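# Here is my input; please provide its structure:
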Amino acid sequence: MTGNDESIGADDVRATSGSARRFDEIDWDDYEEPGLFSVTPSLKITLLAGLPIVLLGLYDEFVVGDREATFVRLGSDLGLSGPFETLGVDFDPGSLDFLFMFTIVLFIAYVGYPLYRNGRMTRYYWREFKRNRPAVISLVWLGLIFVGGVLGPFLIAMPEQDLAAAYQPPVFASIDLVHTTGCVGEIRDGRCYGTWEHPLGTSRGGQDVFASVVHGMTVTMQIAFITTTIVAIIGITFGTVSAYLGGWADEIMMRFTDIVLSFPTFVFFLLILYIYGAGLGMFILVFAAFGWGATARYVRSKALSISEEEFIKAIRISGASTPTIVRRHVIPNTASSIITQLTLIVPGFLLAEAQLAFLGIGDTAVPTWGQLISAGRTSIDFAPWIVLAPGFTLFLTILAFNFLGDAILDAINPEAEAETDR
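A predicted model of the protein is given here:
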């Protein structure tokens, strides 16, 4: 009835009973999967890939010292210091890195695997998606940002201050020697020319701009994945439950959502900042904790319309349990709207972080695009690359998320496509 591949078929009924049975005679307890906490393939992927990450995070938190590198200590404890040193395994991930890896596992388990499992529908979605050329280019760009954010820190060292290399111009550009303390590249006619040693130039403190942009990709992906995952879990759960329960429960839950939506998140973040100190993790936690309200209301409106469909009423009358209806029919049929909504809220979080970093509010130890833009604003007249490189990267990333969200909606929501054709 819903197009779901997991629906009960007539062959299943005949195989069990030996004869055909009417729909209203089916005992749903014999055919429906276990409840909400059944071990589905997606949950198996999460447990197999996510559990080692969780254990390693706990090991880092409670065993590894503040001045020790996580994998150096792990190699020592396992007696594998030699092989680890030979392979160059000396990473020292923080709590956000572990959380980032875990959210990637969740993305693979609950987005990537279902797309792989339903190959026919995935191919259809991809054909529809490819019709939007800007969205395809946006997907490629975001793929580069993702790869740069994940692998970049392992390949490119954190930018360090080097006053002797301050204000080095990008490749194929030059700057008057008056503004530099030393020129790394060629000097001609009183001007310093850029080299591939610093392809995007350097900042006032001599930090390599390219390395700063790459490490800023990591921050961008952490915000995108972690914040969106938290918002999705809270918003989808709250909105779906509120819509399905209805009555006074729905009223109370929606009024609470109104409070969350009207809460001054920025003021609360400043308060937390002065009490507990700045940090990217604190930013993600605060903005995710107060950023799910719009998603919850959006999911609720979609879930309400789905819950009133005739096939849901038929499933309810036939004896299917509430958890089965919500998990297998309500949430899957609102998936297109949920995915699009989540894709479109990411730019808001990225802009909020960039604005706070530009104002100097945040963890200065974490290189972000906003901080780099702020560092270059005083020298934009003679060293514009310090602002332009992270500025254009941020602009293109936000634009890409917007294009991607619109294209996903058109690809997986036939109703939206029909509206456009009319």
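# C-alpha only now, for contacts and for neighbours.
Noted.
# ok, Ile234 - contacts?
With contact set as Cα atoms under 8 Å, 6 or more residues apart in numbering, Ile234 has these partners: Trp292, Ala296.
# those strands in the stretch 51-200 of the chain, which residues are they?
In the stretch 51-200 of the chain, the segments counted as strands under DSSP state E, counting those that start in this stretch are 174-176, 187-188, 191-193.
# any chance of those in CSV, plus mean neighbour count and distance to Tyr167?
Supplementary listing: the strands of the stretch 51-200 of the chain in CSV, determined by neighbours: other Cα atoms under 10 Å; distance: least, Cα to Cα, whole Å:
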stretch, mean neighbour count, distance to Tyr167
strand 174-176, 20, 8
strand 187-188, 13, 14
strand 191-193, 21, 10
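# so can I have JSON lines of those showing distance to Pro114?
Rendered in JSON lines, the data for the strands of the stretch 51-200 of the chain read as follows (distance: least, Cα to Cα, whole Å):
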{"stretch": "strand 174-176", "distance to Pro114": "51"}
{"stretch": "strand 187-188", "distance to Pro114": "57"}
{"stretch": "strand 191-193", "distance to Pro114": "51"}
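# Sequence B follows; please return its structure for comparison with A:
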Amino acid sequence: MSVDDPPLFTTAEWSPGGRRFGPSRRTTGVCLSAAALLAAFAYDYTSVPSGTPLVAGWDPVMLDWPFLLALLVFAWGVVVPLGRNRTPTLRYWARLRADPAAVAALVGTGLFVVVGAVGPALLGRPTANAMHISQPPVFASVDTTTAINCLGTVTDGRCHGTWRYPLGTSWTGRGVLRLVVGGAHVALKVALIASLLIVPLATVVGLTAGYVGGRVETLLLRYVDVQQVLPAFLVYIILQFYVGRSLFLLVVVFGLLNWGGVARLVHGEVVQRSEEPFVLAAESAGAGHLSVIRRHVLPNVSSTVVTAATRQVPLLILTEAALSFMNLNDIDLLSWGEVIAIGLQRSPFVTWWPWAGALVALTLTVVAVSVLGDALRDVLDPREA
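The predicted model follows:
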């Protein structure tokens, strides 16, 4: 970027006084989509008997509704603006594609989102099959004493894998591919729903503390200090003894208690932006505080919010996997941590593919999202590069 190019996220809006008031089209779209989702939830909760599919064989559980809401917010808050504002989007892409690692991370993260969102609907839930126990992957083989009912070819006492189960099966006969896809679905749920809580809480607290200042700033930052002393991991472990293990409890605890670091980053950026000439000029011109925040401060700290939230995602995914690995989460979820734990308990060196597949998927996802978070920081705010 040349020295004459303005920072992409240092913008000021100087629209005329006769501008149209009211919610934007995007805000209206979010509200209408959320209202439709709420209506569907109310209908399912009040009119559809338990165990009866709502539509097309889909029987939603409680956590599916906030997951769908998070997908809607992501679509309206990220995808739609990128599609409408093509000029800055092309600039972002030009910067991103200059780094091959960032492009690979973007592809990996996009694959994780797509697989986690629609994969289970396409492949179905993994089911046990006693006749298909411990089938090897298509690229490997195992002794026929391990895969007793071999589905592939048998050569010299070795059972070879088949494309029916490209990644093999577990000791219960579940397809490893479906287990990996199901784990991606669980990880995506945790990441999106927790972020749906983290982002607005951190943004509101950081904006308020940074812009208002004074006692309000001191009080809010002291609360953030106290909250960060109390680890969300420990709170979850304690609460699950009282209310039971569930993914819902996990995302609520981490969503409500894990936003302090993001709020501090937003606060620091707001303090800096509040001293910019365009903010001071808007205040001198008589603009109200809410107008200044919405039109001048918030747009210029959005890059900090995006990058900070993105860098929270790997931590959330690893935390859920760790809790599942230690059998501290819902055992019916079949998350990556659960698959790894079960695989390591049963002949980990003979039937290695169940835990290895989940471990590779977990590792690649965490690395991809982490690298993408660093790349977005450099792309959205070149001053940090």
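# Out of the strands of the stretch 51-200 of structure 1, flag the one nearest Ile412 of structure 1.
strand 174-176 (48.6 Å; Cα to Cα).
# Would you tell me which of the strands of the stretch 51-200 of structure 1 gets closest to Ala165 of structure 1?
Proximity of the strands of the stretch 51-200 of structure 1 to Ala165 of structure 1 was assessed by Cα to Cα; the nearest stretch is strand 191-193, lying at 11.3 Å.
# In structure 2, which helix is the longest?
The helix that spans the most residues within structure 2, counting by DSSP state H, is helix 176-212.
# and that helix, how far from structure 1 on average?
Mean deviation of helix 176-212 of structure 2 relative to structure 1 after superposition (mean Cα distance after the TM-score superposition for structure 1): 1.0 Å.
# now for Ser321 of structure 1: what does it line up with in structure 2?
In structure 2, the position corresponding to Ser321 of structure 1 is occupied by Gly288, as judged by TM-score structural alignment.
# hmm, I was thinking of Leu356 of structure 1
In structure 2, Leu356 of structure 1 lines up with Leu323, judged by TM-score structural alignment.
# distance of that match from Ala34 of structure 2?
Between Leu323 of structure 2 and Ala34 of structure 2 the distance, using Cα to Cα, to the nearest Å, works out to 31 Å.
# thinking again about what came up before, quick check, the match of Leu356 of structure 1 in contact with Asp330.
No: here Leu323 of structure 2 lies out of contact with Asp330, judged by Cα atoms under 8 Å, at a distance of 9.4 Å.
# ok, back up a step: buried sites along whichever helix or strand the match of Leu356 of structure 1 is part of?
With secondary structure defined by DSSP states H and E, Leu323 of structure 2 is part of helix 298-325. Residues of helix 298-325 of structure 2 classed as buried under the neighbour-count rule (16 or more other Cα atoms under 10 Å) are 298, 300-314, 316-325.
# Report the angle between it and helix 176-212.
140 degrees (axes from the mean of the first three to the mean of the last three Cα atoms, to 10 degrees).
# Helix 298-325 of structure 2 - contacts with which helices or strands?
Contact here means 3 or more Cα pairs under 8 Å, 6 or more residues apart in numbering; DSSP states H and E; on that basis helix 298-325 of structure 2 packs against helix 176-212, helix 260-274, helix 336-345, helix 353-380.
# now, of these, which is deepest in the fold?
Among those, ranked by average contacts under mean count of other Cα atoms under 10 Å, first place goes to helix 176-212 (a mean of 23).
# need the next SSE after it, C-terminal direction.
Along the chain past helix 176-212 of structure 2, the next helix or strand (assigned with DSSP H and E) turns out to be helix 214-229.
# sorry, back to before: how about the match of Leu356 of structure 1: what's its closest non-neighbour residue?
Spatial nearest neighbour of Leu323 of structure 2, excluding adjacent residues (Cα to Cα, 6 or more residues apart in numbering): Asn329 at 5.8 Å.
# That neighbour reaches Thr319, doesn't it?
No: under the criterion of Cα under 8 Å, Asn329 of structure 2 lies out of contact with Thr319, with a separation of 10.7 Å.
# Phe287 of structure 1 corresponds to which position in structure 2?
Per TM-score structural alignment, the equivalent position to Phe287 of structure 1 in structure 2 is Phe254.
# Other residues contacting whichever strand or helix holds its match?
Element membership of Phe254 of structure 2, judged by DSSP H and E, is helix 247-257. Among residues not part of helix 247-257 of structure 2, those counted as contacts by Cα under 8 Å, 6+ apart are 63, 190, 193-198, 227-228, 231-233, 235-236, 240, 316, 320, 329-330.
# Report the mean distance between it and its aligned residues in structure 1.
After superposition onto structure 1, helix 247-257 of structure 2 sits on average 0.9 Å from its aligned residues (mean Cα distance after the TM-score superposition for structure 1).
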